[in-house]
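Q: no sequence for this one, just the structure:
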């Protein structure tokens, strides 16, 4: 009998579902014991057996293909023709092995597998390959032998430390340069990594690392789980990027796509050994109705072995520091959460959850801590599943953080549907601060989702076409002034109310213009919108510099004050008519005046008694403001009435401005 889970003790609304939570916890423990009598790390070593390996004399190829009858190695070395010399030996339990003299196959040669099954045959990319390349002319993909005796020599192993409050810089290697082409690992390391360090972010989240056939999928239609995308460069170049980030005390995590897989049969796993069900479901659940992709069957131990081995592989081989798990909501529910409104707790426990997927996610988080105790896992999850970011021993799934996915949607809805004078500061505070107390959350105003074609970033919604003509510092535009002011306020409000971390997508910190549109047939395969225009930020005459300076100041504020380490957020004032919001975080007081036109003098904010000084002013000239506040002034609270213990800070609050005050404790006389 398992004791009552802690998440049930902390949330009385979970008590009717206690037995289900206990069963889920028990199931994970049983499955973990079934898979390994020691630890999951010993179990998750598939990449060390399967795939391509070598000894002094031979190449050794191994694959698991239980439905296959014969497998042949084909490539440049044998004119892509099957022969007995390159036929795999069929082993036990559906395994196939080929040992071939290294002198017959040079390094970096291209190859595939020719897989036969009853009634069919097809060329396939090996499941466990660590290198896949695309032919520039035919556009076909092949595996490539990329095994060298002199593997990358890591220089900064000891720099891999834990980050308690992640400040995440979400980035895409291919679109990180300004050129109208695919960027590389080396270019990112040389040109973008220093920018991230200078900006103050302590975690980089890399998108689209796992190989994917279609560049425009943003990396979410993965075909080869173990291959770092070759369109960006070599494995060694990716390792060097991670290594140098560690030298800068920056963690590097990657978007991990275990929620679904690409349908492609040649490049992917969809029909690897002739069976459509080798890795995926056997019924209508095989295909994802919304994503045009395939859904893993997490009930098969072989699938768990594949995916857990993949988790360990990137942590061990590339020294990634963790993962942002993509599409967790889709994994949790049999209907992928598409037909649910999640208005009641029964939606999480009504029998329509994928219990195998829930078990797998808990195992994945357990494994991560075994491999690297300082690793971090972040769940992209929008249903509000309780316990998602609670420890496994408490009855949760074990993620370290969950993304506050409702926040960007809230801001977009507010900007689209409400006039500025109708923004309700009390409602804003509630939406930004409403989080489960027992879980850690990473907040963000916008991510890559809001930058894609069909949507708009916050800055583009606020400025629209004016951005093209009036971002010069000498220009005067009420639209630009409003947009820049609100952009700063929205981001600081999100940051100040963040649970335990903050995320920004590459370029949004300086208000990158326009949308993201990867090359496709509809835009004549153009790269114009699949890049980042850093020159706009670097141009001294443009106002993008102001937005970037403010973002950096926000990040510095956290580095200096560590306010995210205090999860308590007190609402000091929320005057709906005045549109003034004041909150306290640690010993900081954040005051926001969202009113579009009214500035207030001698405005009282309830605070604890003492001296205060301004440490951040969104209206400062360096941030594109109007310098309406004297930042050198010192402020002292005053009692509400004579001898009262209740004090107020009386302030001048210009319209559309945020001020951050630090409480200065009295100096000791000893």
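A: Yep, it's here. This one's a predicted model, so the numbers in the text were calculated from it and none came from an experiment.

Q: please count neighbours and contacts with C-alpha atoms only from this point.
A: OK.

Q: residues contacting residue 237?
A: With contacts defined as C-alpha atoms under 8 Å, 6 or more residues apart in numbering, the neighbours of residue 237 are 185, 186.

Q: so which helix or strand takes in it?
A: Secondary structure assignment for residue 237, by DSSP states H and E: helix 235-247.

Q: my guess is residue 255 contacts residue 211, does it?
A: No. Using C-alpha atoms under 8 Å, residue 255 and residue 211 do not qualify as a contacting pair, with a distance of 11.8 Å.

Q: which of those two has more residues huddled nearby?
A: Counting neighbours by other C-alpha atoms under 10 Å for residue 255 and for residue 211 shows that residue 211 has the greater number, 26 against 21.

Q: nearest spatial neighbour of the more buried one, skipping sequence neighbours?
A: By the measure of C-alpha to C-alpha, 6 or more residues apart in numbering, the closest residue to residue 211 outside its immediate chain neighbours is residue 229, 4.4 Å from it.

Q: could you tell me how many residues sit around that neighbour?
A: Each residue near residue 229 was counted by other C-alpha under 10 Å, and the total is 28.

Q: residues touching it, list them.
A: Contacts were defined as C-alpha under 8 Å, 6+ apart; by that measure residue 229 touches 131, 132, 208, 209, 210, 211, 212.

Q: dump those to TSV, plus secondary structure and distance to residue 157.
A: As requested, the contacts of residue 229 are arranged in TSV below (DSSP: H, G, I helix; E, B strand; the rest coil; distance: C-alpha to C-alpha, whole Å):
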residue	secondary structure	distance to residue 157
131	coil	24
132	strand	27
208	coil	24
209	coil	21
210	strand	23
211	strand	26
212	coil	29
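
Q: the most centrally placed residue in the chain and residue 286: what is the separation?
A: In the chain, the centroid-proximal residue (C-alpha atoms, centre = their mean) is residue 324; its distance is 4.3 Å. Counting by C-alpha to C-alpha, to the nearest Å, the separation of residue 324 from residue 286 is 24 Å.

Q: tell me the SS of the residue nearest to the centre of the chain?
A: strand (DSSP: H, G, I helix; E, B strand; the rest coil).

Q: got the contact list for it?
A: 205, 253, 254, 255, 256, 377, 378, 379, 380.

Q: same check on residue 650?
A: 602, 603, 604, 605, 637, 638.

Q: and here's the other structure:
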């Protein structure tokens, strides 16, 4: 056999040069052929290629150009593999590189087994782009799942976006492709170039498990080195479980980072993660909240989606900084005693060409049938929860945020859309389950499994479901058939009470049940009472704007409503701006209207929310039995004529009970007698009509001592003055 015939045969050379070869590692790099060592390199950007001994720096051979961009040659006097480098020339330019095809596979047998089985709960350790040392060399290891692809390549500026240059190694039946690229590190921009099973070129794809992304509207992934961050939140993590139980005070400040506060002096830019770590954290702590909840921060291409159409589930959005800076934000929250919840979107994903849709030319992450795989409301694709690898991808992502970013909780978006196959679909537009029903059994199993996995890994975290129907057992254990969430948003309470508050006070007596109905089911789930971003967008106006009456009445109504909410069973959630009565509907493209705090009514509202949080956290009766029927007792829930509601909250043994009275008319009630369950002095603890908050200072400032006059089914009663459009809290003095 001649030396030339050893180099490469024409069909193989043509397949390599055209990027059509399915196994380039069997061709490129060093290979023993008939007792000789043959070197092949695909370097279409070079005029010439030489092989250099990595130890001595000596040129061993100048390779021949055997095809378009493909060089090959026999290494003289060498029969065994050795460490080498490639020296390229193009015109007057000369440079050296290590050859990606000199390195073996990095994924181990256990990774391959778990990936093939779809049970790799540390999926992000195997897939994605990892800066690492491999075979003694620094570089980046890339791995991606694309089982139906004929070929997958990593492309970027480092190879001129030429998919022929770095074709990846296929790992058997797993459908995973991998390659180690020496010399690449943090900040490298890349995508995957994929040929489908018919060898058709697909749009370039971002990395499904990429840890970073370009600043939108650019769409490439960015290599991010997640190693080396030194966390300082061990103290917080050791106490987190105790702070996030159902018997603890949880008051959540929901924030859209892009519009919380902007810098007008610098082009109206948003704050960075590091600026939020100071300004937002200090503010939320001062306001008395226990948690900050972020609208989705997984990378999303369209800002108008607020993050609810994410493409990069493993990448904190680059809009505010790098991943390590997001970690610093979480760290700062924990140092301040604040938990961090992020909105998580496993219900759907956008159709952007660089995203997950038909990722390898097939319906890989989504259902192939649009009756199952397409959301008509949002023009998005639906995950195929029945596919093991897709479940693995999503559950591993949930774990990723807890483990890599020390997130304290996940609020799962749009759960109702996942639970029902006919969600927002007309007859004939959906596929029944195997029993002919409308429930999405695969999605239910996915959510149960997700909760089991994350709580088994760390039971100090929390998960919460945004679920708008009466689906049973959302926050019940999976062992009893529940979905296993820690908490459920009480959307019914929110809708009913806001409709009531929008009524003119003169008509509220006809809608009294909207404020009481929630107590019929208040203890069926572990509820969070949400006044979220969804209530202040799409023409709904602000919370203040929903209130009837003149300016004074609107502020008084909102203050009374907040009092009602903080006195009601259930954890609390308030979207940013609501705490100071933002006047206009929320606009994600501009800052909150912080200038309103120059005006007394807005200052008063902010002071009220701060004091409500302070009272709530200091008063066990307001939170210890949130999910227990024996923690609540109506005193008078039927006074529709006066639109007055009164109830008592109880904590655990030894806690002082609290009486809450809400008056939703502008009429003050003097000499108002109300039953109380225990004798003693009932001290006025907070009155939303206080002048400090912008009210009239009507009330019972000294409190009231019980009298032996039975009323409302109670053996005792007190006589108080109930202020107009206000909520008042009284606490029994014990001992």
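A: Structure's in. What do you need? These numbers were taken from a predicted model, which means no experiment stands behind them.

Q: mean shift between the helix holding residue 237 of structure 1 and structure 2?
A: Between helix 235-247 of structure 1 and the aligned residues of structure 2, the post-superposition mean distance stands at 0.7 Å (mean C-alpha distance after the TM-score superposition for structure 1).

Q: now that helix: which residue numbers in structure 2?
A: Residue correspondence for helix 235-247 of structure 1 in structure 2, counting by TM-score structural alignment: residues 323-335.

Q: start to end distance for stretch 619-637 of structure 1?
A: Stretch 619-637 of structure 1 end-to-end distance (C-alpha to C-alpha) = 22 Å.

Q: in it, what's buried?
A: Of the residues in stretch 619-637 of structure 1, those scored as buried under the neighbour-count criterion (16 or more other C-alpha atoms under 10 Å) are 619, 620, 622, 623, 624, 625, 629, 635, 637.

Q: need the counterpart of the last one in structure 2.
A: Superposed on structure 2 with TM-score structural alignment, residue 637 of structure 1 falls opposite residue 706.

Q: ok, and the closest non-adjacent residue to its match?
A: Of all residues beyond its chain neighbours, the one nearest residue 706 of structure 2 is residue 718 (4.9 Å), with distances taken as C-alpha to C-alpha, 6+ apart.

Q: how about residue 601 of structure 1?
A: The spatial neighbour of residue 601 of structure 1 that comes closest, neighbours along the chain excluded (C-alpha to C-alpha, 6+ apart), is residue 652 at 4.4 Å.

Q: just give me the match in structure 2 for the one you found.
A: Per TM-score structural alignment, the equivalent position to residue 652 of structure 1 in structure 2 is residue 721.

Q: give me the element that match is part of.
A: Assigned by DSSP H and E, residue 721 of structure 2 belongs to strand 716-722.

Q: tell me the average deviation of that strand from structure 1 after fitting.
A: Averaged over the aligned pairs, strand 716-722 of structure 2 sits 1.1 Å from structure 1 after superposition, using mean C-alpha distance after the TM-score superposition for structure 1.

Q: ranges for the helices of the stretch 251-400 of structure 2?
A: For the stretch 251-400 of structure 2, the helices defined by DSSP state H, counting those that start in this stretch occupy 257-260, 273-286, 323-335, 370-373, 388-405.

Q: counting contacts, what elements does the second one pack onto?
A: Same thing as helix 273-286 of structure 2. Using 3 or more C-alpha pairs under 8 Å, 6 or more residues apart in numbering; DSSP states H and E as the contact test, the elements touching helix 273-286 of structure 2 are helix 323-335.

Q: got the angle for the helix it packs on vs helix 388-405?
A: Note on geometry: by axes from the mean of the first three to the mean of the last three C-alpha atoms, to 10 degrees, helix 323-335 of structure 2 and helix 388-405 are set 60 degrees apart in direction.

Q: okay but residue 672 of structure 2 is in contact with residue 722, surely?
A: Yes. In this structure residue 672 of structure 2 lies within contact range of residue 722 using C-alpha under 8 Å: 6.9 Å.

Q: neighbour-wise, which of those two wins?
A: Under the neighbour definition other C-alpha under 10 Å, residue 672 of structure 2 and residue 722 were set side by side, and residue 722 has more, 25 against 11.

Q: check contacts around the more buried one.
A: So, once contact is read as C-alpha under 8 Å, 6+ apart, residue 722 of structure 2 ends up touching 661, 663, 668, 669, 670, 672, 698, 699, 700, 728.

Q: look up the closest residue to the fourth one, ignoring the ones flanking it.
A: Meaning residue 669 of structure 2. For residue 669 of structure 2, ignoring the flanking residues on the chain, the nearest one in space by C-alpha to C-alpha, 6+ apart is residue 722 at 4.8 Å.

Q: what do you get for the last one?
A: With C-alpha to C-alpha, 6+ apart as the criterion, residue 728 of structure 2 has its nearest non-adjacent residue at 4.4 Å, and that residue is residue 687.

Q: count of residues packed around that neighbour?
A: By other C-alpha under 10 Å, 30 other residues sit near residue 687 of structure 2.

Q: quick one: contacts for the counterpart of it in structure 1?
A: Alignment note: residue 687 of structure 2 maps to residue 617 in structure 1; criterion TM-score structural alignment. Taking C-alpha under 8 Å, 6+ apart as the criterion, residue 617 of structure 1 is in contact with 629, 631, 657, 658, 659, 660.

Q: which of the residues you listed are conserved in structure 2?
A: Shared contacts between this structure and structure 2 among those (both residues aligned by TM-score structural alignment, their matches' C-alpha atoms under 8 Å) comprise 629, 657, 658, 659, 660.

Q: surely the fourth one and residue 591 touch.
A: Yes. Judged on C-alpha under 8 Å, residue 659 of structure 1 makes contact with residue 591 at a distance of 5.2 Å.

Q: from residue 215 of structure 2, how far off is the nearest residue to residue 725 of structure 2 once chain neighbours are set aside?
A: In space, residue 725 of structure 2 comes closest to residue 664 once its chain neighbours are excluded; the distance is 4.8 Å by C-alpha to C-alpha, 6+ apart. With the distance defined as C-alpha to C-alpha, residue 664 of structure 2 ends up 48 Å from residue 215 of structure 2.
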